[in-house]
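Enquirer: Fold the following and give me the result.
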Amino acid sequence: MHISTVSVNLLVIVLSLLSRTTEAQHPTYLYHVCPNTSTFSLNSAYQVNRDSLLSSLSSNGSRGDGFYNTTSGRSPAMVYGLFLCRGDFSTSVCQQCVATAATDISRLCPVETTAVVWYDECLLRYSNQNIFSVLAVSPTVYMYNTQNITDQDYFNELLAASVLVAMNSMSIQSENEPPGAKKFAANDTQISRNQTLYILQQCTPDLSGTDCRGCLQFARRNLPTGRRGGRLLSPSCNIRYETYPFYYQTPVAAPPPRTPAEENQSESNRTRVLVATLSATFALLVISLSGFIIWRRRNNRENSQGGQFLDMVEGRIPNEYSRETFSGENGERSQEFPSIQLDILLAATNYFSRENRLGEGGFGPVYKGILPDGKVIAVKRLSRTSGQGIVEFQNEVMLIARLQHRNLVRLLGCCLEKNEKLLVYEFMPNKSLDVFLFDSNFAVQLDWQKRFNIIKGIARGIMYLHEDSRLRIIHRDLKASNVLLDHEMNPKISDFGMARIFEDKNEANTNRVVGTYGYMAPEYAMQGLFSIKSDVFSFGVLLLEIISGKKNNTFHLSENGESLLIFVWKLWSKGDGMELIDQLLVPSCVASEVLKCIHIALLCVQEDPADRPTMSSVIYMLASDGTITLPNPTEPAFSVGRVVSEPISNDGACSVNEVTISNFSPR
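Expert: As a prediction, the model looks like this:
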């Protein structure tokens, strides 16, 4: 009897906690796109209308149909907007997601006239063009689980058939429902005796049946296949499949009234039903108690592993690299790598409040924090839904904690408590380089001298990684968003989760290509071969972006499909290299320095790695006064114009292990 009472109390507590967790669950961010090809001025009529529109969308998030579109303002500053919630979520979940999206999109896309943001629970978009009842499949975002299916041919055939069944089901429903009704379908198909395939697809209700079907056909053709899970997101429709149940089953229709004979039969079965119910309840209590015990053991084991990991870090990092302390400890503690208590970081970040949130990466969100002594920090928090795990966490700590250079961001400490994985860095008040380069309102703050100093600082940081540190390190994900700027606009390279220690050989091979397409060297993107010359290629792309103020990945939107590299090569071949320069730099630029930087960048992006210079040679060329003759570049390597985010892996059977590719042009 005592055990039963304990079990009941435990079950009540567990269910209460689960209920609270579900109610307070924050929407799961997936991706956003806001091309900077068209922007509006701060405090303009368009911004006023955009903000009014977002407020209107947010206030209508509780609509029962999960869809709403509206406009704000008048032409030429009119803004069109809509939201769509996933068809299996409740009204309260929809309302919370839309409210979050309306807040986030104005932060993620502060001055762009067109934007879309996707969450697991909803999407929200706005534009300066009419988007109502208009089929839109671009931009397209692909996500997939990195775990492959064994029998891919059989699985892909089954997937195609199942998607078609769901599509036909949606078409039949649409024909029998009034205009504007949900265009949503979910079904499951048995793969084998022990495995089921779950599929969900949805269109915005304002589409016609023909456009919805066309959108889903596009999604079906381009859906990542051969994986344990995948999805395709577009502004007008989406498809997702998994080998585990990820959606809520649709309610079953109420049964018809029973006949008197059936009622009598039901009465005679009540005793048996009661016995079965009591047995099931007791089994549930036993399972809950067992689950709680297993959870406690696992939690203790994870905390123990965290302690062992910190001991390992402290044992490997030289004392002179770990002098930072956070709570006024004496000299005994200051000789160890700082393990910062969770309660200190919770207080510093106001319990990871939205107001303290600085941004979002593949690892998870980053928060600003203020320690009791007034020191400002940045805290990276491994997202519970992130595919990255302890491997990338350890990798970043083990690598960056050993590195000390003025152009590398400083890791101040870490925390592994209560299933939290936190990295603490020095705070960079000016955020990342991409914020300044690709936003005209901020780009004016970067004259040529500042950009030239940033170029040289990045080069020095990479050279240190390649040649001057105790370890030869390949960063593998060098890009503008991974270059942070301090209060004096000095660059500091960050994000070493994908970095690798390079052994004494010319190149290495990996089966897991990670990084960002557009910055990747061709031999790495296509064959998995990486070396110090892979980082040199990425530096060359970054150098051209700094000069032009344009993103390589989105450049082809406005340049007839040409990548930034091909466009630069054509200008250079004609002797028109200065046409590349960001027009904001014209008053301050030094033509000889600009042309020299373009020349160096073209050398860095040569197709053959052997033709690319080392970073020490790059620094020598940057410092030269024009007395040396630089080698002539040849046509640069082909550049993939797509963005890859969250290039991560996770062995969890039920966690979506997603690599995101955003394709900005039709395939």
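Enquirer: For the rest of this, base every contact and every neighbour count on C-alpha atoms.
Expert: Fine.
Enquirer: helices or strands up against the host helix or strand of residue 58?
Expert: In this assignment (DSSP states H and E), residue 58 forms part of helix 45-59. If contacts are counted by 3 or more C-alpha pairs under 8 Å, 6 or more residues apart in numbering; DSSP states H and E, helix 45-59 sits against strand 67-72, strand 79-85, helix 91-108.
Enquirer: what's next to the longest one, contact-wise?
Expert: In this case it means helix 91-108. By C-alpha atoms under 8 Å, 6 or more residues apart in numbering, the list of residues contacting helix 91-108 from outside reads 26-27, 32, 51, 54-55, 57-64, 66, 83, 85-86, 115-117, 119, 121-124.
Enquirer: Then stretch 112-125?
Expert: With contacts defined as C-alpha under 8 Å, 6+ apart, stretch 112-125 is touched by 27-40, 81-86, 89, 93-94, 97-98, 101-102, 105, 109, 126-128, 233, 235.
Enquirer: what's residue 358 in contact with, if anything?
Expert: Residues near residue 358 by C-alpha under 8 Å, 6+ apart: 365-368.
Enquirer: Export the residues you listed as JSON lines, with columns for distance to residue 345, neighbour count and secondary structure.
Expert: Conversion of the contacts of residue 358 to JSON lines gives the following (distance: C-alpha to C-alpha, whole Å; neighbours: other C-alpha atoms under 10 Å; DSSP: H, G, I helix; E, B strand; the rest coil):
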{"residue": "365", "distance to residue 345": "14", "neighbour count": "16", "secondary structure": "strand"}
{"residue": "366", "distance to residue 345": "12", "neighbour count": "22", "secondary structure": "strand"}
{"residue": "367", "distance to residue 345": "10", "neighbour count": "25", "secondary structure": "strand"}
{"residue": "368", "distance to residue 345": "10", "neighbour count": "25", "secondary structure": "strand"}
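Enquirer: Now show me the structure for the sequence below, then we'll compare the two:
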Amino acid sequence: MVIHLIFLLTQTLILIVLSIPSLINTSQLDYDTLVFKQCDLTDTNILQKTTKYRNYLNQSLLIRAQAVSSFLRKLESESSRSKFYKTLVGNEEHAVSGWFQCREDYPSEICHRCVGDLREISSRLCGNATSARVHLRGCHLKYEIELVGTPSAQANNHHNYKLFETPEHGLIHKICEGATAEIFAGFEEMRTEALTAAETGVVDGHGFYEDSYKLLHVVAQCDGHVKACDCGECISAAAAAAAEECRWSIAGQIYLEGCYVGYTYYPHEIPDESYHEEGTKANTGKSLAIVVGVVAALVFVGIIFMFLKSLRRKGDDC
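Expert: This is a model prediction of the structure:
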């Protein structure tokens, strides 16, 4: 009986220890924070020009909303198997083409949750938009709607090929935050070197790069349909945009058509943790690790106590 209990306690301890890394990593991920959204709401004018009767407008909007809903459900389903997926979903009047992408270093389960949140958020924020782009911290999506009955749609077999062409790397969104870095000697040179390393890193890393360079932590990623050489060019353009748009910001995020770059400057030293930009989440991970460690220690003490107790009983029997 005692031996069996000790065996069960040992198994419990092993499971706790093995689960610590995944618990900590998951707790650190701020994947569902909205970074930005872009919704093209020019749909009403388009539909009014293409419908013969004005009272048909509401029905067309409903049909299109169903197509978008099917598209978003398809993305959420595929996110359990992939971190990038592009597709075309259509009905008798509307076709929806687009993709989702998750941050490459986030676990698959987090990717699936993130895309699930994207589905809800994009539906709520962009409604009946003809095109939408929604970025969360851990994933993003983009889609466009095309009227199937139009000549251009029929010529392209109802597929919006422009959505998947090599982008022009235009600036979509920027975030420049933190105190001025002008007082830190060599900051600009350090950032230039770090982002240059990212330009090479995304090519070697098949579209994703995360690393620390001196006092900078850098993350870069290209959209999944962007080719390797174009990916490097996009990150180079993002680095140039960071130098111009966020010149003295100690933290910045640059989103271009096709890629994004984020950097964080630590004047003293880079924290020895993953996912540096989510500082509060990292602290939560530390706290969780402490709690799990205490529980594991208590289980271990319990095992020792039961073992000693069993030895004492055997001594009493003699």
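Enquirer: Which stretch among the helices and strands packed on helix 45-59 of structure 1 approaches residue 400 of structure 1 most closely?
Expert: helix 91-108 (27.8 Å; C-alpha to C-alpha).
Enquirer: which residues of structure 2 does the closest one align to?
Expert: Residues 108-125 of structure 2 are matched to helix 91-108 of structure 1 when aligned by TM-score structural alignment.
Enquirer: Tell me which residues of the helix holding residue 58 of structure 1 come out buried.
Expert: Neighbour-count burial for helix 45-59 of structure 1, with 16 or more other C-alpha atoms under 10 Å as criterion, is recorded at 45-47, 49-54, 56-58.
Enquirer: Which stretch of structure 2 is that helix matched to in the alignment?
Expert: Helix 45-59 of structure 1 corresponds to residues 63-77 in structure 2, going by TM-score structural alignment.
Enquirer: distance from that stretch to structure 1 after superposition?
Expert: Compared with structure 1 after the fit, stretch 63-77 of structure 2 shows a mean deviation of 1.2 Å (mean C-alpha distance after the TM-score superposition for structure 1).
Enquirer: how close does the match of helix 91-108 of structure 1 sit to structure 1?
Expert: Averaged out, stretch 108-125 of structure 2 is 0.6 Å away (mean C-alpha distance after the TM-score superposition for structure 1).
Enquirer: Buried residues of that stretch, list them for me.
Expert: 108, 110-119, 121-123.
Enquirer: of all those residues, which comes closest to residue 49 of structure 2?
Expert: residue 123 (24.6 Å).
Enquirer: Residue 261 of structure 2 and residue 246 of structure 2: what is the separation?
Expert: Residue 261 of structure 2 sits at a distance of 12 Å from residue 246 of structure 2 (criterion: C-alpha to C-alpha, to the nearest Å).
Enquirer: Give me the more crowded residue out of these two.
Expert: residue 261 (28 against 19; other C-alpha atoms under 10 Å).
Enquirer: Per the alignment, that one pairs with which residue of structure 1?
Expert: Taking TM-score structural alignment, the alignment pairs residue 261 of structure 2 with residue 239 from structure 1.
Enquirer: quick check, that match in a strand?
Expert: Yes: with DSSP: H, G, I helix; E, B strand; the rest coil as the criterion, residue 239 of structure 1 is located in a strand.
Enquirer: What count of nearby residues applies to the closest residue in space to it that isn't next to it in sequence?
Expert: Of all residues not flanking residue 239 of structure 1 in the chain, residue 201 sits nearest, at 4.3 Å (C-alpha to C-alpha, 6 or more residues apart in numbering). By the criterion of other C-alpha under 10 Å, residue 201 of structure 1 has 26 neighbours.
Enquirer: again with residue 100 of structure 2
Expert: Residue 100 of structure 2, neighbours per other C-alpha under 10 Å, totals 27.
Enquirer: what secondary structure does the nearest residue to it once chain neighbours are set aside sit in?
Expert: Distances taken as C-alpha to C-alpha, 6+ apart place residue 141 nearest to residue 100 of structure 2, at 4.1 Å, with adjacent residues excluded. Here residue 141 of structure 2 is recorded as strand under three-state DSSP.
Enquirer: List the buried residues of stretch 158-175 of structure 1.
Expert: In terms of neighbour count (16+ other C-alpha under 10 Å), stretch 158-175 of structure 1 has its buried residues at 158-159, 162-163, 165-167, 169-171, 173-174.
Enquirer: what do we get in structure 2 for the residue nearest to residue 239 of structure 1?
Expert: Under the alignment (TM-score structural alignment), residue 201 of structure 1 maps onto residue 220 of structure 2.
Enquirer: quick revisit: are any of the contacts of helix 91-108 of structure 1 buried, and which?
Expert: Going by neighbour count (16+ other C-alpha under 10 Å), the contacts of helix 91-108 of structure 1 have 27, 32, 51, 54, 57-58, 60-62, 66, 83, 85-86, 115-117, 119, 121-124 buried.
Enquirer: From residue 125 of structure 2, how far out is residue 46 of structure 2?
Expert: Note on residue 46 of structure 2: its distance to residue 125 of structure 2, by C-alpha to C-alpha, is 20 Å.
Enquirer: same thing with residue 240 of structure 2?
Expert: 31 Å.
Enquirer: same deal with residue 238 of structure 2?
Expert: The gap separating residue 238 of structure 2 from residue 125 of structure 2 is 27 Å, by C-alpha to C-alpha.
Enquirer: Which helix or strand contains the closest residue to residue 236 of structure 2 other than its chain neighbours?
Expert: Leaving aside its chain neighbours, residue 236 of structure 2 sits nearest to residue 199 (5.8 Å; criterion: C-alpha to C-alpha, 6+ apart). Assigned by DSSP H and E, residue 199 of structure 2 belongs to helix 187-204.
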